[in-house]
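>>> Sequence and predicted model, in that order:
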Amino acid sequence: MSELKTEYFDSFDGTRLALHRLGAGRPLVLLHGLFSNAQMNWIKWGHAQLIADRGYEVLMLDFRVHGESEAPHAPDAYPKNVLVRDAAALIEHFGIQDYDLGGFSLGARTSLHAVAQGVLAPARLIVGGMGTAGLGEWEKRAAHFRRVIDEFENIPHTDPAWFSMQFLKSQGTDRVAARLLLDTMPDLDLAQLANVAMPTLVVCGDEDRDNGSAEELADLLPDSTYAEVPGTHMGSVTKPDLGRAIADWLGPA
């Protein structure tokens, strides 16, 4: 069992971010989902340990407003594509040169934005819980979470948004910072996916339709492998199948 280590670094604008490290070997940077964190997506359910056992050092960022990272309230801490810039700051700060990159949901979206725009150049890419709608129609998803934040305590149990509200509450999400963060994420022109030339794993739950069609996304990527695992969007990360699918695709480091 590898020892989990947590350290902190300053992003491009001085915002303090948390990085969780597990294992030793080839670097794999993993990015978590919206209003989740590294602990919830990668560590708690054993995915990071499973991958580390294959000979990887798993580097798991807590985005700003998430986990153990800072959640500033100043509007100027939220420029366009700020999470892409946070991921790039991680790579630069630690001098990581030859690495693989992966993400789930928002983390997958951020990874695709970074690669499609030429900001990051991993050798291999893992895209979890993401489809074409989550890239090209993000504004619809963002509008849902804006309403959750704005109507937080007034959302009735019968409203589908109630489950999102409960998740934010369980994570202790700073709603002021979260509201600012939602405005930083533009849609991605799907034509830019042609720039994602490295081998890519698209992995998604068999009941997960939260971000549209993952199979359609895989078809748009130049060099992709599609894998299906059990579960819904929220449920698939709690099952060992997700970690196994990633580890098996990566193979021994």
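Sure, I can see it.

>>> C-alpha only now, for contacts and for neighbours.
OK.

>>> show me where the protein has strands.
5-10, 16-22, 26-31, 56-62, 100-104, 125-128, 200-205, 224-229 (DSSP state E).

>>> and the shortest one, what does it pack onto?
In this case it means strand 125-128. Packing partners of strand 125-128 (3 or more C-alpha pairs under 8 Å, 6 or more residues apart in numbering; DSSP states H and E): strand 100-104, helix 106-116, strand 200-205.

>>> now do 10 Å
Applying 3 or more C-alpha pairs under 10 Å, 6 or more residues apart in numbering; DSSP states H and E, we find strand 125-128 packed against strand 26-31, strand 100-104, helix 106-116, strand 200-205, helix 214-220, strand 224-229, helix 240-250.

>>> same check, this time on the fifth one
For strand 100-104, the helices and strands in contact under the criterion 3+ C-alpha pairs under 10 Å, 6+ apart are strand 26-31, strand 56-62, helix 106-116, strand 125-128, strand 200-205.

>>> okay, now the one to match up with it:
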Amino acid sequence: MKQFDSAGVEIAYLDTGSGSSAGGGTEKPPVLLIHGFASNVETNWGGTGWVDFLRKAGYRVVAFDNRGHGHSQKLHELTDYGAPLMAEDAKRLLDHLGIKRAHVIGYSMGARIAAFLALAHPERVDHVVFGGLGINMVRGMAGTGPIARALEAESIDDVTNPTARTFRAFAEQTKSDLKALAACIRSARAPITAEMAASISAPVLVAVGETDVIGGSAAELAKLIPGARAITMPGKDHNRAVGDRTFKAEVLAFFEGGQSLESGAAAAEK
């Protein structure tokens, strides 16, 4: 992991793979990966096989630890966080690396950040994938207070809320700074309205696990965005969907203009 300065915040990032030529001799856009809450590059993208998968497909892969996460600087004030601000970290990383335009994959919180990047800087986003976040991108996530309190608790043994306990356990598993994560989840959650979603100009793929109650329906979000494609990963919840093989194959088809597996299956049934 390398480091760069994002307007005074040290951000750790990975830049791997050189990319290859696509059809017609043009170079494939790099892929920018934005991880979810309490995760990091290694957990979200390395251990799930995404980095190797995209490299083998001929892509340059750029991924970064969001502020307050992984190897990036830990900040403890509410004003240090929020998806629009974190989207600017992503944009500054593209600037730092001299990347004019990239495919973007965001997962969970990373999908919200990717949405704000696509809204604020449409010229920098080629295709965008919202993973692990469907209609709840617009509806918002309720009940973040218990999660913040779980992160602030002296011990996980003091946490009784099952969902909040899951977040605390995951944060401990990733060796996260619990105070930084609590500030991140307590920070102002800038809304994404249906109208804002509809104005995203980049091609959009929404991918959510079939049993993912955190993300909500992929199809419902896709309906709000002109031309968006939606897929579901059968039998997968929020945590297990991220490394799904179908998810990877669908993203590759989306980037390269091929037919989605779900579309192919539907045509075969007819």
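In hand now; what should we look at? All of these numbers come straight from a predicted model, not from anything done at the bench.

>>> For Gln192 of structure 1, which of the helices and strands packed on strand 125-128 of structure 1 is the nearest?
With respect to Gln192 of structure 1, and counting by C-alpha to C-alpha, the nearest of those is helix 106-116 at 5.7 Å.

>>> and that closest one, which stretch of structure 2?
Under TM-score structural alignment, helix 106-116 of structure 1 corresponds to residues 109-119 of structure 2.

>>> By how much does that stretch deviate from structure 1 on average?
Once the two structures are superposed, the average separation between stretch 109-119 of structure 2 and the matching residues of structure 1 is 1.2 Å (mean C-alpha distance after the TM-score superposition for structure 1).

>>> quick one: contacts for the nearest residue to Ile192 of structure 2 once chain neighbours are set aside?
Spatial nearest neighbour of Ile192 of structure 2, excluding adjacent residues (C-alpha to C-alpha, 6 or more residues apart in numbering): Val138 at 5.3 Å. Contacts here follow C-alpha atoms under 10 Å, 6 or more residues apart in numbering; on that basis Val138 of structure 2 touches Arg112, Pro191, Ile192, Thr193, Ala194, Glu195, Met196, Ala197, Gly216, Glu220, Leu221, Leu224.

>>> Where neighbours are concerned, which of those residues has the most?
In terms of neighbours by other C-alpha atoms under 10 Å, those top out with Arg112 at 28 neighbours.

>>> just the helices and strands packed on strand 100-104 of structure 1: most buried one?
Highest mean neighbour count among those (mean count of other C-alpha atoms under 10 Å): strand 125-128, with a mean of 28.

>>> Would you agree Ala222 of structure 2 is in contact with Gly134?
Yes - with contact defined as C-alpha atoms under 10 Å, Ala222 of structure 2 and Gly134 form a contacting pair (7.8 Å).

>>> So the two - more neighbours on which side?
Neighbour tally, Ala222 of structure 2 and Gly134, criterion other C-alpha under 10 Å: the higher count belongs to Gly134, 27 against 23.

>>> Can you tell me what that one aligns to in structure 1?
The alignment partner of Gly134 of structure 2 in structure 1, by TM-score structural alignment, is Gly131.

>>> Likewise for Trp45 of structure 2?
For Trp45 of structure 2, the aligned residue in structure 1 is Trp42 (criterion: TM-score structural alignment).

>>> any idea how far its match lies from Leu83 of structure 1?
For Trp42 of structure 1, the distance to Leu83 of structure 1 (C-alpha to C-alpha, to the nearest Å) stands at 18 Å.

>>> if I line the two up, what does Gln166 of structure 1 land on in structure 2?
With TM-score structural alignment as the criterion, Gln166 of structure 1 matches Ala169.

>>> Burial check on its match, number of neighbours?
Counted with other C-alpha under 10 Å, the neighbours of Ala169 of structure 2 add up to 15.

>>> can you check Glu154 of structure 2 too?
Close neighbours of Glu154 of structure 2, defined as other C-alpha under 10 Å, add up to 10.

>>> Arg139 of structure 2 now?
Counted by other C-alpha under 10 Å, the residues lying close to Arg139 of structure 2 total 14.

>>> what's the answer for Gly49 of structure 2, then?
A count of nearby residues for Gly49 of structure 2, using other C-alpha under 10 Å, gives 17.

>>> What distance do you get for the closest residue to it other than its chain neighbours to Gly131 of structure 2?
Once flanking residues are discounted, Gly49 of structure 2 sits nearest to Gly243: 6.8 Å by C-alpha to C-alpha, 6+ apart. Applying C-alpha to C-alpha, the value for Gly243 of structure 2 to Gly131 of structure 2 is 11 Å.

>>> Centroid-nearest residue for structure 1?
When structure 1 is reduced to its mean C-alpha position, the nearest residue by C-alpha atoms, centre = their mean turns out to be Gly107, at 1.5 Å.

>>> which residues does Arg54 of structure 1 contact?
With contacts defined as C-alpha under 10 Å, 6+ apart, Arg54 of structure 1 is in contact with Gly23, Ala24, Gly25, Arg26, Ala247, Asp248, Leu250, Gly251, Pro252, Ala253.

>>> if we go to 6 Å?
Arg54 of structure 1 sits next to Pro252 when contact means C-alpha atoms under 6 Å, 6 or more residues apart in numbering.

>>> Ser69 of structure 1 now?
Going by C-alpha under 6 Å, 6+ apart, the list of residues near Ser69 of structure 1 reads Arg16, Leu17, Ala18, Asp62.

>>> which one of the residues you listed is nearest Phe152 of structure 1?
Of all the contacts of Ser69 of structure 1, Phe152 of structure 1 sits closest to Asp62, with 23.5 Å by C-alpha to C-alpha.

>>> Identify the residue of structure 2 aligned to that closest one.
Using TM-score structural alignment, Asp62 of structure 1 lines up with Asp65 in structure 2.

>>> Surely its match touches Asn40?
Yes - look at Asp65 of structure 2 against Asn40 with C-alpha atoms under 6 Å: they come within range, at 5.3 Å.

>>> before we move on, back to that, can you tell which of the strands of structure 1 is closest to His73 of structure 1?
Sorting those by C-alpha to C-alpha, the top spot, which is the nearest, belongs to strand 16-22 at 13.3 Å.

>>> ok, now how distant is the aligned residue in structure 2 for Asp219 of structure 1 from Arg189 of structure 2?
Structural correspondence for Asp219 of structure 1 with respect to structure 2 (TM-score structural alignment): Lys223. Counting by C-alpha to C-alpha, the separation of Lys223 of structure 2 from Arg189 of structure 2 is 23 Å.
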